[in-house]
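A.B. asks: Sequence and predicted structure, then a few things I'm wondering about:
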Amino acid sequence: MTSDIENLTEKTVNLSTDPIYKTNWCDMPEELKRECIGKMGFDERMLLRLTAKAERSLANSQSLMFHDGSFYIIGNHHYIDLTVDNGNDQRERKAKRNYKNPNDEFELMKYIWGVGVFENFLFFCDDPFFMEEVNYTGKIKAKNVDLVNCENGLLPKILQKMSNGVEAIKLSPDCNNLSEFPLDEILAIPQVQNSLYLQISNYDQADTLQKVAQVWINNNNSKIGFTFQLSTETHKLFNEFSKHFADRIVSESEKRVRIRTNNPDRHILLERGLDNVVTVDYHVQFFRLMVISAKMKESEYDDNCKEWISKMSSIYSFREWDNNRVQNVHVNENPENVANDEHVENREPIPEGIEDDDW
């Protein structure tokens, strides 16, 4: 009996000396806070950043996955549109904001750029001095980058802010100032050279293909598979390319030119997108330039240009829509047998409740 009392007394003493764990956020260690923030969604992190400077700093240090991040700067109106990747292929559009106060928008944008890991990053801006105004000193982590109708001088500034690891870059030059498109500067940017895909839409400079190919020729370690695609209304690019690299040509046809590089293991293949839709005389021409293995056989070429052209243009979608529209028009071959008061007039009857102009 005495021993039982002694044991109970010892347990009571031990209980009184055990630490009492508090559940208040302010009492949690920083490591645990970081772990919790990593499990928070976008809205929760935004609220946490409003509580204290220390919490703002912690929230700013934790990455957040975005499937899509779109940023539009149009005059004094700034738009941010985000789709958060919640894992397990679950995506949710979490923020769509229109800021008329640049300071508010800049603060939010810099936070998102700093913590975001983007599957798709889209940027539209008509302000050539935007990067100086926003004064963002960090890097932007993105897999696919789409710079749409940006002021031409802004393009290199944005690309230089990208972290290593960008796989695909799409550029749409400012159509009002194509002569000042900084192609040479863009091609010299490491983030561009280390990517796997570069696309320029609606650019009509005649020596574009030569310049891209020359970069690959000068770089003995150009990656096999690196692809450059171009859409243009200039029809002489294919012939100009052949003339410029005449002493390097390995093979040539109506649709392709294959040339040697300075690396005996690498060739460059230029393909012109031609089929029954995109013909030689079509107003827009599509080109694909690729670094390939010197051992690649002609039988391994991809003859389906529709697939790679569709990355740049919706021409095939429009054509299919137009064909379907024509196929779905039903003409009555005996209109004289149809009474006008039935509201048909050589067409299928209009359903009740729909006006004739909407049919």
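C.D. replies: Cool, the structure landed. Residues are numbered from 1 along each chain as shown.

A.B. asks: Please make it C-alpha for all contacts and neighbour counts, starting now.
C.D. replies: OK.

A.B. asks: Residue 114 - that's part of a strand, no?
C.D. replies: No: according to DSSP: H, G, I helix; E, B strand; the rest coil, residue 114 belongs to no strand; its state is helix.

A.B. asks: Would you check how far apart it and residue 106 are?
C.D. replies: As judged by Cα to Cα, to the nearest Å, residue 114 and residue 106 stand 12 Å apart.

A.B. asks: Which one's more surrounded, the two?
C.D. replies: residue 114 (20 against 17; other Cα atoms under 10 Å).

A.B. asks: Would you agree that one is in contact with residue 60?
C.D. replies: Yes: Residue 114 lies in contact with residue 60 (Cα atoms under 8 Å); the separation is 7.2 Å.

A.B. asks: can you point me to the longest helix in the protein?
C.D. replies: Ordering each helix of the chain by length in residues (DSSP state H) puts helix 2-17 first.

A.B. asks: Distance from that one to the middle of the chain?
C.D. replies: Distance of helix 2-17 from the chain centroid (Cα atoms, centre = their mean, to the nearest Å) equals 67 Å.

A.B. asks: Find the helix or strand that residue 111 is a member of.
C.D. replies: helix 102-115 (DSSP states H and E).

A.B. asks: ok, second structure coming up, stack it against the first:
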Amino acid sequence: MRPVHERLAATIAKRKNDRQNFEFWSALPEELRKKCIGTMELQARCRLRATSKTNKKLVESLELDVETLVLDGEKSVIKLKYRDGDGVLRCIFVVSNSSGFESGIYLIGWLMKSATIKHMQIMRFRSTSITEVEKQIINKMVPHKSSRISALHISDFNDIIFFFLEKMWTKMDRMKVWVRGGSDYSFDQLMKIPSFDYVKLFETSNFLSNYKNPCAVNAYFPIIQTWVENNAPVGKKLMALDVRRNGFSSFVKRFKSLLISQGHSEVVKAPVARIGTNNPSKHILGSLIEGNDKYKLICVIIPACLSPDLYHKYINSLH
């Protein structure tokens, strides 16, 4: 690197988070500009991104390490925790003064396009939380199946949520769907989303009425049936919270023709049932776990060779 470039880089690094016009920016080689961007806080990146199309493209080409992204549709709030180039965890709150996200929609699009997000939560969204114009902005910025999100938590379910789900990539580790009573939520709709087929752990709680009436486990049988038919990978897991206490017997009855064994497992400390799949090297292990007067159904793909004394490694693990 030439001495003049070193001096310019040092000046920019010193002033990287100040409000500036980036007057020395164009004099730096591209690789050095990328290095400088990597040390900037998000606000400085946003300002640089807005200076020109060239800088916008350069900023968006560099990955941002996001720990948590929360979108609150009711209050039009964006909550963000991310790590800067020095590894320091920083927090940002973006609040709109109107009933919508306004210019914040560009930040959402940029993060979904360019960031690697460990955990994203979408909460209190209604069909009117995002306008058609804002949808078009997101569509233009974020291709389908491109958002790099490891874990997704959904607190409601409607057409806006489906809009976001279509943007998720197919390497998601964990998806949580908590459903309010009276929702039009449908597993059939969810199963059409590409990322759902690949998610490793799907957690859900589906109350039928004011969080007091637990869900019948047959709501989850279509998911399990696809595992039987479509060669789902070992370790893929469904965790359905707050199901009815007769859930285990319903599970056994539904898949009776595939039943290999059933009984009480000492290592899981709960009843378990093992059923076959279309792939002879894989089985499905199901169990109903009781805790605090509530029940949860757990189903997981296991190797056909797995011995019963190792059931707990698949049932009790969260991954």
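C.D. replies: Right, received. Where do you want to start? Everything quoted here is computed from the prediction, not taken from an experiment.

A.B. asks: picking up where we left off before, helices or strands next to the helix holding residue 111 of structure 1 in the packing?
C.D. replies: Secondary-structure packing of helix 102-115 of structure 1 (3 or more Cα pairs under 8 Å, 6 or more residues apart in numbering; DSSP states H and E): helix 53-60, strand 77-85.

A.B. asks: Throw the ones you listed into JSON lines and include mean neighbour count and distance to residue 311 of structure 1, thanks.
C.D. replies: What follows is these, written out as JSON lines (neighbours: other Cα atoms under 10 Å; distance: least, Cα to Cα, whole Å):
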{"stretch": "helix 53-60", "mean neighbour count": "17", "distance to residue 311 of structure 1": "35"}
{"stretch": "strand 77-85", "mean neighbour count": "19", "distance to residue 311 of structure 1": "22"}
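
A.B. asks: Which one of the ones you listed lies nearest to residue 307 of structure 1?
C.D. replies: Residue 307 of structure 1 sits nearest to strand 77-85 of all these, at 26.6 Å, using Cα to Cα.

A.B. asks: what about the closest one, distance to the chain center?
C.D. replies: Using Cα atoms, centre = their mean, the offset of strand 77-85 of structure 1 from its chain centre is 14 Å.

A.B. asks: Give the other helices and strands that that strand contacts.
C.D. replies: Contacts defined by 3+ Cα pairs under 8 Å, 6+ apart place strand 77-85 of structure 1 against strand 64-74, strand 91-99, helix 102-115.

A.B. asks: contact partners of that strand?
C.D. replies: With Cα atoms under 8 Å, 6 or more residues apart in numbering as the test, strand 77-85 of structure 1 has contacts from 42, 65-73, 91-100, 102, 105, 109.

A.B. asks: Against residue 106 of structure 2, how distant is the spatially most central residue of structure 2?
C.D. replies: Per Cα atoms, centre = their mean, the C-alpha nearest to the average position across structure 2 is that of residue 152, at 2.2 Å. Per Cα to Cα, residue 152 of structure 2 is found 20 Å from residue 106 of structure 2.

A.B. asks: follow-up on the earlier one: buried ones among the contacts of strand 77-85 of structure 1?
C.D. replies: Neighbour-count burial (16 or more other Cα atoms under 10 Å) applied to the contacts of strand 77-85 of structure 1 gives 42, 65-73, 99, 105, 109.

A.B. asks: Distance to residue 184 of structure 1 for the helices and strands packed on helix 102-115 of structure 1 - can I get that in a markdown table?
C.D. replies: Output for those, formatted as a markdown table (distance: least, Cα to Cα, whole Å):
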| stretch | distance to residue 184 of structure 1 |
| --- | --- |
| helix 53-60 | 35 |
| strand 77-85 | 30 |
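
A.B. asks: Out of these, flag the one nearest residue 302 of structure 1.
C.D. replies: Comparing these by Cα to Cα, strand 77-85 comes nearest, at 33.8 Å.

A.B. asks: Just list the residues touching residue 115 of structure 2, thanks.
C.D. replies: 63, 64, 65, 66, 147, 148.

A.B. asks: Apply 10 Å and report the result again.
C.D. replies: With contact taken as Cα atoms under 10 Å, 6 or more residues apart in numbering, residue 115 of structure 2 is in contact with 60-67, 82, 109, 147-149.

A.B. asks: Tabulate those residues (CSV), appending distance to residue 12 of structure 2.
C.D. replies: Shown next, in CSV, are the contacts of residue 115 of structure 2 (distance: Cα to Cα, whole Å):
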residue, distance to residue 12 of structure 2
60, 19
61, 20
62, 18
63, 20
64, 19
65, 22
66, 24
67, 26
82, 21
109, 27
147, 31
148, 30
149, 31
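
A.B. asks: In those residues, find the pair that's most separated.
C.D. replies: Farthest pair in the contacts of residue 115 of structure 2 (Cα to Cα) is 61 and 67. Separation: 18.8 Å.

A.B. asks: Next one: residue 27 of structure 1 from residue 33 of structure 1, what distance?
C.D. replies: In terms of Cα to Cα, residue 27 of structure 1 sits 10 Å off from residue 33 of structure 1.

A.B. asks: quick one, which of the two is more surrounded?
C.D. replies: More crowded of residue 27 of structure 1 and residue 33, by other Cα under 10 Å: residue 33, with 16 against 10.

A.B. asks: Assign the more buried one to helix, strand or coil.
C.D. replies: Under three-state DSSP, residue 33 of structure 1 comes out as helix.

A.B. asks: Am I right that it is in contact with residue 59?
C.D. replies: Yes: using Cα atoms under 10 Å, residue 33 of structure 1 is in contact with residue 59, at 9.2 Å.
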